[in-house]
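A.B. asks: Make a model of this:
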Amino acid sequence: MSFCMTKFSKAELEWRDGFVPVSTKYDDVYYSLTNGLEESALVFLNGVGGKDLWENKQNTIIGETGFGTGLNFLATWREWKRSAKSDQRLTFVSVEGFPLSRAQLQKSLEPWDELSDIRDALIKAYPDLSPGFHTLEFEQDRVTLILLFGDVQDVLSQFSGQVDAWFLDGFTPKKNPEMWNVDVYKLLARKSKPGTKLASFTAAGHVRRGLESVGFKIEKHKGYAFKRERIVGEFSSVEADEDKKVVHSGSLPWFDIPKVRNKPKKVAIIGAGIVGNCLAYSLSRAGVDVTLIDKAPSVAEGASGNPAAVFEPKLMRNGTVLGQYLASCYLFALSFYRKLEEQTGEKIWHHQCGSLDLIGDDKELQRRQSFVASNVLPQDHFSIVDARGASELAGIDLTSSAVWYPYAGCLNTTALAKALTAEIDVRLNCEVTSLEPYANHGQCNWKLSVSGSSEDLEFDSVVLANAFNARNFTQSESLSVIMNRGQVSTCLPNKSSTDLKTIVNGSGYITPAIKGQHVFGATFERLYCYDEAENKSVTTEHHGHNLSLLNEIVPNISTQIDLSALGGRTSVRGTTFDRLPLVGPVYDEDQYRNDYAGLKNGQKSKSFWPQGEYYQNLFCAVGFGSRGFLTAPLMANYLMKLICGCDALPIPNEIRDAIHPARFLMRDLKKGL
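C.D. replies: Reported below is the predicted structural model:
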């Protein structure tokens, strides 16, 4: 089954003794009636070595099957706060097939006042329920919790990385066989390395034998409270029959991404749009010295500098990589922008006013209803309203039903850019003309030549975040980025638009008044040469196009616009043919063509092909199109993890492959092009 079709159900609980959660599906408690917190510390954390687990590691990854109430995570976080050094980081990756709601989580954790600070932080950050990966950051991003909501085999197979320890929790094996079987154990082994620790509350014979069959050495220890025995273990190697061997394999070899050996100290990001700015912020918080370079006179000068950025989810049916990608990006960005406002004090929203996505006809209504039923987004993040309900929400008369997105809004692009780059070394009016690799103590570092200067800039790693201009460099000239020019228009409020309270979206869109003007649009024009991209004139023709779009969705507003007071802005975006960005290491095109030329002959065995070759420490994040403000925060977090050599990535392998920079080249090679 594709990860994007993973099964997902909400927890159904009853309460024992007033506060102990019990699963009605499995008729089992979530933690010991004796003392759940003590059980978490003794059985799980101490079972894998306690604070010794991270004593000599800069990055520690703990995996868990069965997040439940989060008590194991909180017990681990508490000990990590007590004993970790300031430069150490903890990543906790936890699978949950039946997640609790925020209210259920809060009630479950009420007894543990000694955890109040971290408990409350977890409850505040805990995601609204939807399937997939959910990344939460704590302690100035030094503690990361990645929740994998869905079937254990579906989601764990999509996790990229090897852990230092496993907590095998969940309901008792007798009642929950889906969690305790050899297929799951093989996945645990694939995500382990020699020395990976393991701890569990159960000592059932079939569990011990299953874990031993995939390479874990298991010991029985005295159990907690009324349990007679528990187990601890360590992964060594697989010394079993051939059919039981565990293969450490990931995606297709041309999509395999080598791990960065050493975290870089200095990184250059070329391009100060929303993507580059988000990445600069993420890398800086990871302790990297970042230089943000742009040829423009200010940050967010291109398409990222429109008067307002409309932020809303893109609702698509679950079961597609694109749908899961957009849902994951939306939920991460919503949390990211909230935290950014809290941390910087910048007012990054003009209005978080909600958005109405108009539904044109009955066929479209049925399609949207099927999206709603697919649960790709949490239920309170969207709903279908009739024309009357849409009109009440918008504050103006609308004639069609709509999808209502209550958490959508208009981002203040200027304030957002300021918040992201306030502590970053920004070099403006600075055009990078070439990239040259050089060897430095066995590593490939980079020299940047800059126009108007005879002195090269030197960095450990470089990221191209400059849209279609990334193709100007020899190493990245084959990146499949195309150019689209678009114009947005602005107008003064009129009698019919004064009461507009939400974004209205259809064939075009219009925002509520922002600093005395509505923003509406927009045009999309494919460009084929760089000379065309230099023309960013605001034209009457394109105003006319935007007015016609506006007339389709809110004719009562469009007919009263003062045409003499129209304003606008034109910019050029980089996008791709499948509307997914190119994010990851920059591939070596010549080596790819040489290594994979035989694909056109139909040879598809994974073992036949070498891993893809890349330019070491050169990365890209381009092709975001009009979805940059929606998708940049999560993509920046993902790329930051790659650049810093982190094993635990915040996106599933299917999405990682779908945004791989070499995917269009690979399609061509398979066709013999």
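A.B. asks: Only C-alpha atoms from now on, for both contacts and neighbour counts.
C.D. replies: OK.
A.B. asks: so how far is Q475 from S461?
C.D. replies: Distance, S461 to Q475, by CA to CA, to the nearest Å: 14 Å.
A.B. asks: My error: substitute E55 in the last question.
C.D. replies: E55 sits 40 Å away from Q475, going by CA to CA.
A.B. asks: Looking at these two, which one has more neighbours?
C.D. replies: Between E55 and Q475, counting by other CA atoms under 10 Å, Q475 is the more crowded of the two (19 against 14).
A.B. asks: Second chain to compare with the first, below:
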Amino acid sequence: MKTSPIVPARVDFSDAAAPHAPEFGDVYHARAGALAQARHVFLGGNGLPGRWAGRARFVVLETGFGLGNNFLATWAAWRDDPARCERLVFLSIEKHPLTREDLARAHAASPEPELAQELLAAWPALTPNLHTLDLEGGRVRLMLAFGDARDWMPELVASVDAFFLDGFAPAKNPELWDEALFKQAGRLAAPGATAATWSVARRVRDGLQAAGFDVAKRPGFASKGEMTAAVFAPRHRPAPVPGRTAIAAAATDVLIIGAGLAGAACARVLSREGLRVTVLEAGPTVASQASGNPGGLFHGTLHAEDGLHARFNRAAALATERELRRLAPVLPWLQWGLLRVERQAQALDQMRALLAQCGLPADYVQALSAEEAGAKAGLALRQPAWYFPGGGAVSPPDLVNAWLAEASRTAVAFDVRLNAPVAHLRREDASGRWSALDGAGEVIAQADAVVLCGGIGSAPLVSAWSAGPGWPWVSQRGQLSVMTPNALSSAPGQAFQPALESAPSPSLAMPVAGLGYALSLPDGTLCFGASADAGDEEPSLRATDQAQNLERLRLLLPSADLPASLPLAGRVGWRSLVPDRLPVVGALPRAVPPQRAEQVRFWPRQPGLMVMGALASRGLTWATLSAELVAAQLLGAPWPVEASLAEALDPARFGAKRCRSGS
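C.D. replies: Below you'll find the predicted structure:
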């Protein structure tokens, strides 16, 4: 999907009863009242709240978020309905979202002041992404797609129960009433879906009919005599695409293999979805590999072309920021703000030009001079730096434990089993349930679905159950170095090895990254590094890696008073990755499709068998969003990323790529 910088809406508030959009020459809502209009046209036209009664999940898709009044009216109706659905998902597209300041102005006198304030507090950065905002403890989910609806509608994966067709008048904003958009509505419509709009324009009614809706006119709101309501009743529907179908929609329990960042993130989201969760960890502790480092970084990226990597890293970083702000009260240590230095001191002009080209807002990323960056770091720097306000550092083990603790509180049933390596998987033909077996062939646990989160340790299980070519897994050894006034001791590969003598460590106000990284822990310990050696199985700390880390630290923090050498102190762990520098997230392919094998969505899938791995050195940044995608694909909820991004992460991508290349 090609993205463009987000241009915020310009709103004329001079008439408080009917805010005006100068660019479109139209008002945002009827003078008779925004929430009253929403209740009559969109809720009433879609048979709500009655239609969501008793449902586990109900999905609304709106084609223009505007001031957010339709969402607030829907949320209020859900909140006030004793027979409400368990989860309400409100998916809305907006090309010109409001700034936070204008949103506050729009709802200064809202009839729903508490809900309006919660919306304002959750309002995301204006970046071209699908922003997922959880409200009401996650029972109400607002998914905001910022950008052109013509770009977003083909990229959405969801089963929509009700369409709110809103936007400025078709004569003034014809793009939002395009025939292709109605066709996409037909693609996304769930059985029995409904649609409603205040417009009765011929192009609107004809577009809905062509997309498979039965269309009728109803009494309109206030001075508008008529409105349109429709019910999805197509003559035929194409067969569902295997790669976009729920993997185990009726699952009641799940096995998660691996208790690092990936496994813990999945445990949290799947517990929240009402599943019984069992986590099987091969080692004696959770967070035993790269997830066991005492501190780690999370942050986004940017690139002039805003391709797959930039879009995914930004979406993941924004999701991580939201999640860590939610968890901040229970995390022992969390540091906000991150600097990523450029290698050239003269790069500031190019950085600012790139930022202007990308159009990304200051609450996501800023280009700082060396002096400005040094002031934030608390230590003089010689190069300009990218500043990510929503990036930072956290303890991965603390995050893993926080997620597992939350899962234990929210799950119907929850269990973590240590020293439980899984040697094989077996699927029972009669029940369709999965069994995890140990090396002797004994059953460890059973469930309707399995998520492989064991990194490269899951490779044998993947090989046994995945169709297509073998995956290009890489195991990468990483050595982290520390400088601390206190000698800490532990076993290699688990925590710190002891320092032979004390060494003063520089103190950083926030983490600094570049060629390597450095961050200060609360006790004054400086963590820095880290090395990256593929295929290296040495578990002990090495002096050569320590020297390399120290040399990179000198380049990163040139003003720091660093010793010529340091005693050997730090930690060794292993990361799993694949060469295309993206994680692997999704359902395992069951067979090579006879046709269209070059497209991942046509690959048949193993029912109930998923993977989340290859998080590389970005586990903190990637885990939250990847786990949300796992849950959505497993249970059939709306995907939290656009289809093109999900397909770039898909386990079938390796086979599809081979088919495209003809090899």
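A.B. asks: Next, the mean deviation of stretch 323-332 of the first structure compared to the second structure.
C.D. replies: On superposition with the second structure, the mean distance recorded for stretch 323-332 of the first structure (mean CA distance after the TM-score superposition for the first structure) is 0.7 Å.
A.B. asks: so that stretch matches what in the second structure?
C.D. replies: Across the second structure, the stretch matching stretch 323-332 of the first structure (TM-score structural alignment) is residues 310-319.
A.B. asks: Enumerate every residue touching E428 of the second structure.
C.D. replies: 434-435 (CA atoms under 8 Å, 6 or more residues apart in numbering).
A.B. asks: element containing the aligned partner of it in the first structure?
C.D. replies: Applying TM-score structural alignment, one finds that E428 of the second structure aligns to Y438 in the first structure. Taking DSSP states H and E as the criterion, Y438 of the first structure maps to strand 432-440.
A.B. asks: Following superposition onto the second structure, what is the mean distance for that strand?
C.D. replies: Using mean CA distance after the TM-score superposition for the first structure, the mean distance for strand 432-440 of the first structure is 1.4 Å.
A.B. asks: by contact count, what packs against the helix or strand that that strand is followed by?
C.D. replies: The helix or strand immediately downstream of strand 432-440 of the first structure is strand 443-450, counting by DSSP H and E. Strand 443-450 of the first structure sits against strand 432-440, strand 457-459, strand 461-464, strand 614-622, with contacts defined as 3 or more CA pairs under 8 Å, 6 or more residues apart in numbering; DSSP states H and E.
A.B. asks: Deepest in the core, which of these is it.
C.D. replies: strand 461-464 (a mean of 26; mean count of other CA atoms under 10 Å).
A.B. asks: residues in contact with whatever helix or strand comes next after it?
C.D. replies: Once the chain leaves strand 461-464 of the first structure, the next helix or strand it forms, by DSSP H and E, is strand 482-491. Strand 482-491 of the first structure is contacted from outside by 306, 468, 517-528, 533, 538, 542-543, 546, 561-563, 565-577, 623, 625, using CA under 8 Å, 6+ apart.
A.B. asks: okay, strand 482-491 of the first structure sits on what stretch of the second structure?
C.D. replies: So strand 482-491 of the first structure sits over residues 474-483 in the second structure, by TM-score structural alignment.
A.B. asks: could you dump the helices and strands packed on strand 443-450 of the first structure to CSV with distance to L358 of the first structure?
C.D. replies: Shown next, in CSV, are these (distance: least, CA to CA, whole Å):
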stretch, distance to L358 of the first structure
strand 432-440, 44
strand 457-459, 48
strand 461-464, 37
strand 614-622, 30
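A.B. asks: For C4 of the first structure, find the nearest of these.
C.D. replies: With CA to CA, the closest approach to C4 of the first structure among those belongs to strand 614-622: 23.4 Å.
A.B. asks: mean shift between that closest one and the second structure?
C.D. replies: Strand 614-622 of the first structure differs from its equivalent in the second structure by a mean of 0.9 Å after superposition (mean CA distance after the TM-score superposition for the first structure).
A.B. asks: quick check: the helix or strand following that strand aligns to which part of the second structure?
C.D. replies: Sequence order places helix 628-643 as the next helix or strand after strand 614-622 of the first structure, per DSSP H and E. Under TM-score structural alignment, helix 628-643 of the first structure corresponds to residues 619-634 of the second structure.
A.B. asks: compared with the first structure, how much does the matching stretch deviate?
C.D. replies: Per aligned residue, stretch 619-634 of the second structure averages 0.8 Å (mean CA distance after the TM-score superposition for the first structure).
A.B. asks: Can you tell me what R209 of the first structure aligns to in the second structure?
C.D. replies: Using TM-score structural alignment, R209 of the first structure lines up with D206 in the second structure.
A.B. asks: Which of the helices and strands packed on strand 443-450 of the first structure sits closest to G250 of the first structure?
C.D. replies: So among those, strand 614-622 is nearest, using CA to CA, at 17.1 Å.
A.B. asks: ok and that closest one relative to strand 432-440, angle-wise?
C.D. replies: Counting by axes from the mean of the first three to the mean of the last three CA atoms, to 10 degrees, strand 614-622 of the first structure lies at 150 degrees to strand 432-440.
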